[in-house]
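K.L.:
My questions are about this predicted structure, shown below with the sequence.
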Amino acid sequence: MSPSSAHTASPYADALDRLPVRTAEVSILGGTTRYWDYGDPSAPTTLVLVHGFRGDHHGLEPVVAQLPGVRMISPDLPGFGASTPLTQAKHDIDGYARWLRAFAGSLGIDGRFVLLGHSFGSIVVSAALADEAAPDALHPNDVVLVNPIGQPALEGPRGIMTRLAIFYYWLAAALPRGLGFGLLRNRAIVRVMSVTMAKTKDRSLRRWIHDQHDRYFSAFSDRDVVLDAFTASVSHDVSEYAARIPERTLLVAAQKDDITPISAQYRLQKLFPDARLVVIPGVGHLIHYETPAEAARAIEDFLA
């Protein structure tokens, strides 16, 4: 059976099903942003979550499922999942930062406001916060970055893989539109990526991770959006912005991350005015899939 006809059951489904969820959408910069609102809307703390490259809100749901006492608002990035592309801004870091400031500002959050970014989302969150001169500048109470991209991607422990990815996206851009779009959604390439990033030895968990990537990793609107977002993801990193983020910050890093090694995460921590680093052992760039409970405990401890 194809992934579209038979899905692997989520190990976090029961916990997630116990959370109430509402969906809504808002128009921002010429696009429609769809978002999911989990938990008690009157909870004293609200987390706004920004997912990683080529994913959508589903990717952070395992973490959401572990935080029942918090309200969580999780949008699909413009051009990904159920959100339409921006028409009044580019899909680069500046464009995504503008989008995030406008999105968070549209929510009218009362009480404690926490901003969380995972992977590429960590760059978007950092860029949005670092621009203090922006007329719509964000001022959350706290910041959480999970699997933060703490140094240029080409300097990571698997720089060769990043170079192969750059070639892959370059080829997708060079081919005729239909062929390039098909290459970006090629299931075999998506599976190679998934196998490379997963560190768990649990076979059932690995199957579920691969199923998640099969289902959601190609949920982007068009070729141009994903190519622009990829360029943004390898052209910037959190270290560019850290010194300009005064908010109390939690970095949740992975011992075996193939994109930012743990030594770079310790260097990144020192760039922030006020940052705490929690390292989760035995996991790589998929904290949100493999160790969401550990990530949630780190977040709860930080917020407490």
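P.N.:
Looks like it arrived, so ask away. For clarity, every value in this text was computed on a predicted model and none was experimentally measured.

K.L.:
contacts and neighbour counts: CA atoms only from here.
P.N.:
Will do.

K.L.:
any idea how far the residue lying closest to P44 once chain neighbours are set aside lies from S74?
P.N.:
Using C-alpha to C-alpha, 6 or more residues apart in numbering and skipping the chain neighbours, the partner closest in space to P44 is G111 (5.5 Å). G111 sits 17 Å away from S74, going by C-alpha to C-alpha, to the nearest Å.

K.L.:
Of these two, which one has the most company?
P.N.:
S74 (24 against 12; other C-alpha atoms under 10 Å).

K.L.:
is it true that that one lies in a helix?
P.N.:
No: per DSSP: H, G, I helix; E, B strand; the rest coil, S74 lies outside any helix segment and is strand.

K.L.:
and the gap between it and W170?
P.N.:
Here the criterion is C-alpha to C-alpha. By it, S74 lies 30 Å from W170.

K.L.:
I am assuming the residue nearest to P44 contacts S42, so please confirm or correct that.
P.N.:
No: under the criterion of C-alpha atoms under 8 Å, G111 makes no contact with S42, lying 9.1 Å away.

K.L.:
who's in contact with V125?
P.N.:
50, 97, 100, 115-117 (C-alpha atoms under 8 Å, 6 or more residues apart in numbering).

K.L.:
List only buried entries from those residues.
P.N.:
50, 97, 100, 115-117 (16 or more other C-alpha atoms under 10 Å).

K.L.:
A helix includes G284, no?
P.N.:
No: looking at G284 with three-state DSSP, it is coil, so not inside a helix.

K.L.:
Just confirm L251 contacts I149, I think it does.
P.N.:
No: the criterion here is C-alpha under 8 Å, and L251 misses it with I149 at 10.4 Å.

K.L.:
try it against this one:
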Amino acid sequence: MSTQHAGSTQHAVSSRITVLAPDGTRLATWVRQPADPLPHDAPTVVLAHGWTLNHGAWDRVTDRLLDRRDVRVVSYDQPGHGESGRHGRRHEASVHDLGDDLDAVIRAVAPHGPLVLAGHSMGGMTVMAFAGTHPDVVRDRVRGALLVSTSAGDLSGLGRRGEAGLMRALAHVPALRGGRAITARGQRALLFGDVADPADVAATRAMVARTRLSSVGAYYAALGRHDEYAALDELTDIPTTVLVGDRDKLTPVSHARRLAERIPSAELVVLPGAGHMLGYEAPETITDHLCALLEGPR
């Protein structure tokens, strides 16, 4: 069981590690933990980010978590996002492969001890895919799962005319990035709820603007094919929390309700007025639930 952390993020240490995915993609990975050595059986929280974002989307949660618990926190950039390489020998991007990437990260930087897995949006889908393809790890090591603003399938896209064709074209664009074409106004309207701090919108816009356009298109297609309903069976006995904002336009409350219905152990939490970016809109709430999972019965 983890213990209350009396220090602060000022006393945490951080290291950057490159992890090789099964297809050879180089995954930029960060490990943050208290400066004082942790026990061998200390828990690790692994955080997977969403489509077009990077590990920085979890920074506020990581800071709060390290202020409150003696725990190791691992975050990483998904293929084609942030500082990670493009997906390697895959013929097409897939959420199923992202589950194997998560397994590679765990094996490389958290090979022992209990785990709490958290995923936002595409990161939540990554956690589901991991559960489906690595059920032995889930049974033996996972103490809890936090699924934030996510879905097991049946996604309908962004709701913009002609977006499917545009995304197919972007998937074949060389290493160009969104840059100035990504606006704060557009991100505010699409991703946030009733109230949004301009600094949060700017941070989100910066992450999306830096993402390779080829990755935006390739993973849009992957999300359209995504179906992990069968994998949810592997979370049946795992304490699971499903978080969603009632203003979420990308993965609406209906998707969260389906998750909770399919996972008997799941607690559904709907946040009034919040949108899709709960790592910015509700970092304290996310941290509260992560702490509860860390202190769970497993």
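P.N.:
Arrived safely, thanks for sending. In this text, all values refer to a predicted model and were calculated from it rather than measured experimentally.

K.L.:
quick one, helices of the first structure?
P.N.:
In the first structure, the segments counted as helices under DSSP state H are 13-17, 61-64, 93-106, 120-130, 159-174, 177-184, 187-197, 203-216, 223-235, 262-271, 287-290, 292-303.

K.L.:
residue range for the last one in the second structure?
P.N.:
Which is helix 292-303 of the first structure. The aligned range for helix 292-303 of the first structure in the second structure is 283-294, by TM-score structural alignment.

K.L.:
Give me the mean deviation of the matching stretch from the first structure.
P.N.:
Its aligned residues in the first structure lie a mean 1.7 Å from stretch 283-294 of the second structure after superposition (mean C-alpha distance after the TM-score superposition for the first structure).

K.L.:
Give me the contact list for that stretch.
P.N.:
For stretch 283-294 of the second structure, the external contacting residues (C-alpha under 8 Å, 6+ apart) are 1-2, 43, 60-61, 64-65, 69, 116, 143-146, 239-241, 278-279.

K.L.:
For stretch 121-140 of the first structure, what is the distance to the chain centroid?
P.N.:
Stretch 121-140 of the first structure has its C-alpha centroid displaced from the chain centroid by 16 Å (C-alpha atoms, centre = their mean, to the nearest Å).

K.L.:
first to last residue in that stretch, what's the distance?
P.N.:
16 Å.

K.L.:
Give the buried residues for it.
P.N.:
In stretch 121-140 of the first structure, residues buried by neighbour count (16+ other C-alpha under 10 Å) are 121-131, 137-140.

K.L.:
and of these, the nearest to H210 of the first structure?
P.N.:
G121 (20.8 Å; C-alpha to C-alpha).

K.L.:
ok, the closest one - contacts?
P.N.:
50-53.

K.L.:
Now check it against the second structure: what is it aligned to?
P.N.:
Using TM-score structural alignment, G121 of the first structure sits opposite G123 in the second structure.

K.L.:
And for the aligned residue in the second structure for R101 of the first structure, the neighbour number?
P.N.:
Using TM-score structural alignment, the partner of R101 of the first structure in the second structure is D103. When neighbours are counted by other C-alpha under 10 Å, D103 of the second structure registers 22.

K.L.:
Please tell me how far the corresponding residue of the second structure for the residue nearest to P44 of the first structure sits from A169 of the second structure.
P.N.:
Per TM-score structural alignment, the equivalent position to G111 of the first structure in the second structure is G113. Distance of G113 of the second structure to A169 of the second structure, given as C-alpha to C-alpha: 43 Å.

K.L.:
go on, R139 of the second structure?
P.N.:
For R139 of the second structure, the distance to A169 of the second structure - C-alpha to C-alpha - is 41 Å.

K.L.:
do the same with R205 of the second structure
P.N.:
Relative to A169 of the second structure, R205 of the second structure is positioned 22 Å away (C-alpha to C-alpha).

K.L.:
These two: which is more packed in?
P.N.:
Taking neighbours as other C-alpha under 10 Å, R205 of the second structure and A169 compare with R205 leading, 23 against 14.

K.L.:
Find the residue closest to that one in space, skipping its chain neighbours.
P.N.:
Leaving aside its chain neighbours, R205 of the second structure sits nearest to A184 (5.7 Å; criterion: C-alpha to C-alpha, 6+ apart).

K.L.:
residues in contact with the one you found?
P.N.:
Taking C-alpha under 8 Å, 6+ apart, we find A184 of the second structure in contact with 201-202, 205.

K.L.:
May I see those residues organised as TSV, with distance to T211 of the second structure added?
P.N.:
Shown next, in TSV, are the contacts of A184 of the second structure (distance: C-alpha to C-alpha, whole Å):
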residue	distance to T211 of the second structure
V201	16
A202	15
R205	10
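
K.L.:
In the first structure, which of those residues still touch?
P.N.:
Using both residues aligned by TM-score structural alignment, their matches' C-alpha atoms under 8 Å, the first structure keeps these contacts from those: 201, 205.

K.L.:
P252 of the second structure: which of the contacts of A184 of the second structure is nearest?
P.N.:
Each of the contacts of A184 of the second structure was scored against P252 of the second structure by C-alpha to C-alpha, and V201 proved nearest at 19.7 Å.

K.L.:
Aligned counterpart of R16 of the second structure in the first structure, please.
P.N.:
Using TM-score structural alignment, R16 of the second structure pairs with T23 in the first structure.

K.L.:
Could I get the contacting residues of that match?
P.N.:
By C-alpha under 8 Å, 6+ apart, the residues touching T23 of the first structure are 34-37.

K.L.:
any idea how far E61 of the first structure is from it?
P.N.:
Taking C-alpha to C-alpha, one finds T23 of the first structure at 14 Å from E61 of the first structure.

K.L.:
about what we covered before: which of the contacts of V125 of the first structure map to contacts in the second structure?
P.N.:
Compared against the second structure with both residues aligned by TM-score structural alignment, their matches' C-alpha under 8 Å, the contacts of V125 of the first structure retain 50, 97, 100, 115-117.

K.L.:
can you list those residues in a markdown table and add distance to E240 of the first structure?
P.N.:
Below are those laid out as a markdown table (distance: C-alpha to C-alpha, whole Å):
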| residue | distance to E240 of the first structure |
| --- | --- |
| V50 | 18 |
| A97 | 14 |
| L100 | 18 |
| L115 | 18 |
| L116 | 18 |
| G117 | 16 |
